[in-house]
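Colleague: Any chance you can model this:
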Amino acid sequence: MEVTPLVPEGRQVIQSYQADGFTIGGERHAGSVLVWPTVTQAWPVGSFDEVTEAALAPLLEAAALPDVLVLGTGATFRMIDPRLRQRLRQRGIVVECMTTAAACRTFNVLLVEDRKVAAALIAVGD
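Modeller: A predicted model of the protein is given here:
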């Protein structure tokens, strides 16, 4: 028996990831992306070393901030600088770092739970 999670109306799930991008909500996105429950945008970050507060500005300037930011760090797990983590926490955002593969799965789980989540995903091949 196939079990399909109930995705809240109007939300987009991350369907797949490849070395050069993602398929989200039925659309193909090349390169790294920022993902909200209803919108995906290109993210000009090619490696983990480029993840800075300035790189996260589109997320931080959004009308509704997420409670959780799932940060896909590429093929290898990395942790963000504790100072950046603290600055995001001061804005009410908890950052969960994990490989991009794990971040895609985690975003979808939190989305189905109807949580205020966003994802910053570094393309695996970048």
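Colleague: from here on, contacts and neighbour counts on C-alpha atoms
Modeller: Noted.
Colleague: can you give me the helices in this protein?
Modeller: 57-60, 82-90, 100-112 (DSSP state H).
Colleague: mind checking how far the closest residue to Leu34 other than its chain neighbours is from Gln90?
Modeller: Spatial nearest neighbour of Leu34, excluding adjacent residues (Cα to Cα, 6 or more residues apart in numbering): Ala120 at 4.6 Å. If you measure Ala120 against Gln90 using Cα to Cα, to the nearest Å, the figure is 18 Å.
Colleague: of those two, who's got more company?
Modeller: Neighbour totals were compared for Ala120 and Gln90, and Ala120 leads with 29 against 10 (other Cα atoms under 10 Å).
Colleague: Which of the helices of the chain sits closest to Gly21?
Modeller: Smallest distance to Gly21 across the helices of the chain (Cα to Cα): 10.7 Å, for helix 100-112.
Colleague: One more sequence to fold, the one below, so I can look at both together:
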Amino acid sequence: MRLNEIVFNDAKPVEGYGPGFFRIGGEVIHGPLIVGPEGIRAWNGLEDLEPLLALRGQIDVLFVGTGADIDHLPETLTGPLDAVGIGVEAMASPAACRTYNVLLSEGRRIALALLPV
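Modeller: Model (predicted):
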């Protein structure tokens, strides 16, 4: 079997996470956050829709990490995102980080919204 190193180009993968924080591109960030084409920014959680809608036209899919466990997303979040053409996938934050990294390495048009574990 041949193993290849993953190349992320200019994008920043999620390197780690723990109680209340994420490590992305060598930087430790506390609290909820969004990782997208324009970088990393703080996020106020599932009710904070505007920064997610601002990703319109830049991404095809948004992965939402709901914390330590998977949880359903409210229609007030998924409905407006679907309406502007952004697909939404909810999963536990650790799974969202892994999925984001794999698809990021493939050059996909994705973003990540995370609640801490």
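Colleague: re the thing from before, so the residue nearest to Leu34 of the first structure touches Val70, yeah?
Modeller: Yes: Ala120 of the first structure is within contact range of Val70, at 6.3 Å (criterion: Cα atoms under 8 Å).
Colleague: okay, how far is it across stretch 21-31 of the first structure, tip to tip?
Modeller: 5 Å.
Colleague: Provide the contact partners of it at residue level.
Modeller: 11-17, 20, 32, 40, 42-44, 46, 122-124, 126 (Cα atoms under 8 Å, 6 or more residues apart in numbering).
Colleague: so how many other residues sit close to the residue mapped onto Phe63 of the second structure from the first structure?
Modeller: Mapped onto the first structure by TM-score structural alignment, Phe63 of the second structure lines up with Val70. The number of residues packed near Val70 of the first structure is 28, by other Cα under 10 Å.
Colleague: cool, and the one 3 residues further on?
Modeller: When counting by other Cα under 10 Å, one arrives at 26 neighbours for Thr73 of the first structure.
Colleague: repeat for the one 4 residues further on
Modeller: Residue neighbour count, defined by other Cα under 10 Å, stands at 14 for Phe77 of the first structure.
Colleague: Would you agree it is in contact with Ala102?
Modeller: No: the criterion here is Cα under 8 Å, and Phe77 of the first structure misses it with Ala102 at 9.6 Å.
Colleague: mind listing the strands in the second structure by residue range?
Modeller: 14-18, 21-24, 27-30, 33-36, 39-42, 61-66, 87-91, 110-115 (DSSP state E).
Colleague: got TSV for those strands, with distance to Tyr100 of the second structure too?
Modeller: Below are the strands of the second structure laid out as TSV (distance: least, Cα to Cα, whole Å):
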stretch	distance to Tyr100 of the second structure
strand 14-18	8
strand 21-24	12
strand 27-30	17
strand 33-36	10
strand 39-42	14
strand 61-66	7
strand 87-91	11
strand 110-115	7
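Colleague: looking at these, which is closest to Asn101 of the second structure?
Modeller: strand 14-18 (6.6 Å).
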